[in-house]
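Peer 1: Build me a model from this:
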Amino acid sequence: MEAFNKLTGIVGPVDRVNVDTDAIIPKQFLKRIERTGFGQFLFYEWRFDTEGNINPDFELNKPRYEGASILISRVNFGCGSSREHAPWAILDYGFRCVIAPSFADIFYNNCFKNGILPIKLSEEQVEDLFQRTAAHEGYQLTVDLENKTITDQYGLHISFDLDEHRRQFLLQGLDDIGLTLQHEHLISAYEAKRASNSIA
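Peer 2: Here you go, the predicted structure:
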């Protein structure tokens, strides 16, 4: 998993509350067995019309948000079913950070396992980010995980809280398997001892 330290990127807005995982990645696209390739289906029913044409009214389809790597949204982001495909789609599309006032617990936990930084800010702070994003074309934020700060070139400076264990996961680029493999020498020693005992 790619480590997350500091990210400077364009902000892409999805100005909706209760964005559920079926909106993030609709169920008809869950048949893939790889973790990659889901980005093309992110917010599919919002990004495209019923005939498969791009919906010009959906925020992320606007040229000013092309290449965005920081997603902002409203309360209860990632609610609904527990599908891990939702963070897979977000990451594959190009987002490394999602900022919202609150997240569904399972989605929030899955983000850390897939190299995405979810940040909880107050509704007032998120509203300010929406206003800044609308006011400045190509608006960018710098998210510094080492120092737990969010800044822009217009004087914004926000500190955010994050569980230290999860912060270290992202800083070191560790998922559950990577964390286990840090103890590979101990696991190998145990397996070798177990094998020799069974032979004896």
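Peer 1: For the rest of this, base every contact and every neighbour count on C-alpha atoms.
Peer 2: Fine.
Peer 1: In this protein, which strand is the longest?
Peer 2: Longest strand in the chain, counting residues (DSSP state E): strand 6-13.
Peer 1: Would you mark the buried spots in the next helix or strand after it?
Peer 2: Counting by DSSP states H and E, the next helix or strand C-terminal to strand 6-13 is helix 21-24. Of all the residues in helix 21-24, those buried under the rule 16 or more other Cα atoms under 10 Å are Thr21, Asp22, Ala23, Ile24.
Peer 1: Alongside the first, I'd like the structure of this one:
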Amino acid sequence: MKAYTIEQGIVAPLDRANVDTDLIIPKQFLKSIKRTGFGENLFDELRYLDEGYPGQDNSVRPINPDFILNQPRYAGASVLLARANFGCGSSREHAPWALEEYGFRTVIAPSYADIFFNNSFKNGMLPVILAEDIVDQLFKECAATEGYQLTINLEAQEVRTSQGDAFKFEVDPFRKHCLLNGLDDIGLTLQASEDICAYETKTKQSRPWVFQEIRG
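Peer 2: Predicted coordinates for the structure are as follows:
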């Protein structure tokens, strides 16, 4: 997992509340359990004017010119600005997979659905919670300034605007440690690889039958 330290990027404003995981990545794209291949269908129902299905050539599909991700001013955005209860609905982990693969490393919103919030940290993405009045301010500034950017400093737990305004956010210390060091669940386990190997060696000596081949 890629470490998250300081991220600066263009902001894409998704001005709607209660964005559910089916809107983030529609159910017909969930046939794969790989973590890749979902970015091109992020917000599929909003990005395109036809119905999407797995394996189609998205380059020839009719796009929705009114959707933010199809507008040139938000090209290359890495910060998604959203409204309350972002990521509600089903618990699919494909939602943060799709956001991260598209290029978003940060989501800023007043609140999140719990499972999406937890899944984001486990997949190297930072869900920042800011008060609604601050989020309102960021939406207004983003609308008024083309190429509007924010800098998110995880170590300092701070979101900073190009005008110099800084907003503090809270983050669980353990999750912060994992993001700063690029540790997912597998990475955390591998930190104890020497202890695991030592335990297996000891177990082979004390209980060798555990490692014997089972014959039918």
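Peer 1: picking that back up, now the longest strand of structure 1 on structure 2. Mean distance?
Peer 2: Average distance between strand 6-13 of structure 1 and its aligned residues in structure 2, after superposition and using mean Cα distance after the TM-score superposition for structure 1, equals 0.4 Å.
Peer 1: which residues in structure 1 form strands?
Peer 2: Taking DSSP E as the test, the strands found in structure 1 are 6-13, 70-72, 97-100, 117-120, 140-144, 149-151, 157-159.
Peer 1: Asn76 of structure 1 maps to what in structure 2?
Peer 2: Under the alignment (TM-score structural alignment), Asn76 of structure 1 maps onto Asn85 of structure 2.
Peer 1: sorry, that was for Asp152 of structure 1
Peer 2: The alignment partner of Asp152 of structure 1 in structure 2, by TM-score structural alignment, is Thr161.
Peer 1: one step back: what sits closest to the match of Asn76 of structure 1 if chain neighbours are left out?
Peer 2: When the adjacent residues along the chain are set aside, Asn85 of structure 2 lies closest to Tyr112, with 4.3 Å between them (Cα to Cα, 6 or more residues apart in numbering).
Peer 1: Next, count neighbours for the counterpart of the one you found in structure 1.
Peer 2: For Tyr112 of structure 2, the aligned residue in structure 1 is Phe103 (criterion: TM-score structural alignment). Number of residues near Phe103 of structure 1 (other Cα atoms under 10 Å) recorded here: 24.
Peer 1: In space, not sequence, find me the middle residue of structure 1.
Peer 2: Among the residues of structure 1, the smallest C-alpha distance to the mean C-alpha position (Cα atoms, centre = their mean) belongs to Ile116, namely 3.6 Å.
Peer 1: got a list of what the closest residue to it other than its chain neighbours touches?
Peer 2: Distances taken as Cα to Cα, 6+ apart place Arg96 nearest to Ile116 of structure 1, at 4.8 Å, with adjacent residues excluded. Applying Cα atoms under 8 Å, 6 or more residues apart in numbering, one finds that Arg96 of structure 1 lies in contact with Ser69, Ile70, Ile90, Gly115, Ile116, Leu117.
Peer 1: Tell me how far Arg96 of structure 1 lies from Gly80 of structure 1.
Peer 2: Going from Arg96 of structure 1 to Gly80 of structure 1 by Cα to Cα, to the nearest Å gives 21 Å.
Peer 1: ditto for Asn53 of structure 1
Peer 2: Asn53 of structure 1 sits at a distance of 26 Å from Gly80 of structure 1 (criterion: Cα to Cα).
Peer 1: So these two - more neighbours on which side?
Peer 2: Gly80 (16 against 9).
Peer 1: can you count the residues close to the nearest residue to the more buried one once chain neighbours are set aside?
Peer 2: Spatial nearest neighbour of Gly80 of structure 1, excluding adjacent residues (Cα to Cα, 6+ apart): Asp20 at 5.0 Å. Asp20 of structure 1 is surrounded by 21 other residues when neighbours are defined as other Cα under 10 Å.
Peer 1: so who does Asp20 of structure 1 touch?
Peer 2: By Cα under 8 Å, 6+ apart, the neighbours of Asp20 of structure 1 are Phe77, Gly78, Cys79, Gly80, Ser81.
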